[in-house]
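Engineer: The amino acid sequence is not available; the structure is as follows:
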């Protein structure tokens, strides 16, 4: 079975174009900003981004994939659900944001607070941007691609001018907000021009949002925790300087994950619609193969040109980032495969298993990150990410339904077993 129809392939390519432009633009200007700020102040931006990563997770309350699946299956029902829970997301966002900003006000310096406020505003528009989910689910990602590039272009120009004119560091909060605000406004305008559905707020949708999400929000928080725990540990055990260097390594070593995400998101809309279990197993196995091949190609490129990229874009102050890049590249390969497994479990409605699994991953991530960073510093941070992603992909997945994901990972050896299992 070919998992790539023309529409799916086109949608994947549009998503890749959007992210490719975003990442390359981000690398060029971020490197300029990183040189301007230095590792310590650049680490402050990374720190606030880490904090509001948790806020976004809590605001979505585990519902992003539920929303995506619902729109994929029934766009009209999905739209009502998206709009019916909009006000709830606003309440959740404010509830989470206010304590963080108060904490930054009392316990951090002025620059960190400014970056925190700017990141909070950007996070707000991201959590209210239901149009991205809708466009991806109905395979209209070209809209997201075009408007996101416009927003990024404006934000990058503003950021470049701030650095070029050597304005105060606090002005760098403006492009952080613009990156999310401009695409949100344009997508909202396009959607409202083509759709007649008005904003609604129904108790049934709010109850379902919290009820269905409650099984996934802990796992979503666990994902955020184990992916961000390294940043938090670096600040706690070292300083924002090390976090700044680590943030550069993550940008170069993991930012290409958009390639995997674009392919996975587009193919998933078809996998979610597949009713035959064995066919869905086969499609997931093929998708795994595609992600492995794509990822290995990128990792090879990082091995060859990684040091050159650090030297050209970031300079001597960030040279330590080079030794982390390839390790984080392999971790991104594992993360891509892990994303496929997680989305497959959502199709299977294995919400309870996801929640338990991700709590185990998060709990294991804390000691792993602490011990690796405490003993090995920056290089330990990179290896901790790789180890956590590998455990999440393999050990913690293989207890589901007598090793179903293990069998799918090694599909050629378990074809007959999976066919029998799909009939059971």
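Structural biologist: Received the coordinates, thanks. Only a predicted model underlies this, so the values are computations on that prediction, with no experimental measurement involved. Numbering: from 1, shown residues only.

Engineer: From now on I want contacts and neighbour counts done on CA atoms only, so please keep to that.
Structural biologist: Will do.

Engineer: Now do the strands for the chain: every range, in order, please.
Structural biologist: Taking DSSP state E as the test, none of the chain falls into strands.

Engineer: second one coming, line it up with the first:
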């Protein structure tokens, strides 16, 4: 029998509030990202905007290198260890992540310096990346560690509220720099400033909760444990992000930066749509997948979730396809007319992306790390092979074919694992 007491359970109330704040933060980030992209696209023009998007692509390929000792390792460790050891756990994770992040930043800056003589890519891309890369010093070492502590309490509000506030402030600063006609290479430092501000606020919040001191300590055996535990998941995530950005990495060598800017404009809108839609999967996963142990019931839930995801993604893609011209012209301006056709095709990628994300829930439920790694290695290899053939013949549309093939390969691995784990 359902009672009011059941709904006033503090754990349920805390989890629900956390989900609400997560949803608000995601919606805010998506709205701000679209607004900033539209503003910069009009200010830079397609050529420079293409270089800006390529610099961001390089950052998103480099950033997973700093994700050593992910939340799937750190959060359970915080929960299992006594409260008195919290400072040791967080301090050890911070030391590991900071050392990796510093190394990644130094290698990035060294590559940017080498680019001035070797010319791997346009020098402006390196100038933009120099500022963007500094975010690696704050995102995982500081923000990621404190956020893991907040997640262990099912209380992410401080981090999410800070993230929303700084995102809005960053949008205002971008607008001010545009009004001041600032050079394109200076904008990346705003992203570094945002990451530093979030980190500073969270450090202050943590210290207030712990008597005004940080109290972090490094325990070498724990650092070694964090470095080895979760390595397979870490490599799998690196492969996943490389797959997601492979289209832009390979297109940079095949088309002009102006065309890359138009392609990236279409893809950024599409990726925001996919992110918004996949919040549904993240929200319902605990109740319908993670907490279900009966194989028959779980298999039935997976089919229903897949059908729901297909309906949501297909319906959304149809609407976005019909409104593609209106959306591109109003967000990016008339100079991005060439992005309309790309966007109309790209939105349909949300269907295989959504189906793959639903199937991935079972992989995560059973912590099948080698399945995760194999899946994204296969997707990366398939997309690379298809891109080699399709991009020279179809340009940007060839990259969309490569993404579709990669998503289908990943979804096929999920399906095989589900059939193996749950039966047919």
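Structural biologist: Ah, there it is. Worth saying up front: this structure is predicted, and the values here are computed from it rather than measured.

Engineer: Now which residue in the first structure aligns to residue 162 of the second structure?
Structural biologist: Under the alignment defined by TM-score structural alignment, residue 162 of the second structure corresponds to residue 147 in the first structure.

Engineer: What is the burial count for residue 345 of the first structure?
Structural biologist: Neighbour count for residue 345 of the first structure, taken as other C-alpha atoms under 10 Å: 18.

Engineer: quick one on the thing from earlier: got a list of what the match of residue 162 of the second structure touches?
Structural biologist: 182, 183, 186, 187 (C-alpha atoms under 8 Å, 6 or more residues apart in numbering).

Engineer: Equivalent analysis for residue 102 of the second structure, please.
Structural biologist: Neighbours of residue 102 of the second structure in contact, by C-alpha under 8 Å, 6+ apart: 136, 137.

Engineer: Now which residue in the first structure aligns to it?
Structural biologist: Alignment note (TM-score structural alignment): residue 102 of the second structure maps to residue 94 of the first structure.

Engineer: How much space separates that match from residue 101 of the first structure?
Structural biologist: Plainly put, residue 94 of the first structure is 10 Å away from residue 101 of the first structure if you go by C-alpha to C-alpha, to the nearest Å.

Engineer: and if you look at residue 41 of the first structure?
Structural biologist: Distance from residue 41 of the first structure to residue 101 of the first structure, by C-alpha to C-alpha: 18 Å.

Engineer: cool, residue 250 of the first structure as well?
Structural biologist: The separation that residue 250 of the first structure has from residue 101 of the first structure, given C-alpha to C-alpha, amounts to 25 Å.

Engineer: returning to that earlier point: who wins for neighbours among the contacts of residue 147 of the first structure?
Structural biologist: Among the contacts of residue 147 of the first structure, residue 183 has the most neighbours (other C-alpha under 10 Å), with 26 neighbours.

Engineer: and the counterpart of it in the second structure, what is it in contact with?
Structural biologist: Residue 183 of the first structure maps onto residue 198 in the second structure, with residues paired by TM-score structural alignment. Counting by C-alpha under 8 Å, 6+ apart, residue 198 of the second structure makes contact with 143, 159, 162, 163, 166.

Engineer: Apply 7 Å and report the result again.
Structural biologist: By C-alpha atoms under 7 Å, 6 or more residues apart in numbering, the contact set of residue 198 of the second structure is 143, 162, 163.

Engineer: The stretch 301-424 of the first structure: helices as residue ranges?
Structural biologist: Taking DSSP state H, counting those that start in this stretch to define them, one finds helices in the stretch 301-424 of the first structure at 322-347, 351-393, 404-409, 415-423.

Engineer: make that the stretch 201-350 of the second structure, sorry
Structural biologist: With DSSP H, counting those that start in this stretch as the criterion, the stretch 201-350 of the second structure has helices at 220-228, 231-251, 257-285, 295-322, 324-332, 339-346, 350-365.

Engineer: Nearest to residue 328 of the first structure, out of the contacts of residue 147 of the first structure: which one, please.
Structural biologist: Closest approach to residue 328 of the first structure among the contacts of residue 147 of the first structure (C-alpha to C-alpha): residue 183, at 29.2 Å.

Engineer: What separation do you get for the closest one and residue 17 of the first structure?
Structural biologist: As judged by C-alpha to C-alpha, residue 183 of the first structure and residue 17 of the first structure stand 15 Å apart.
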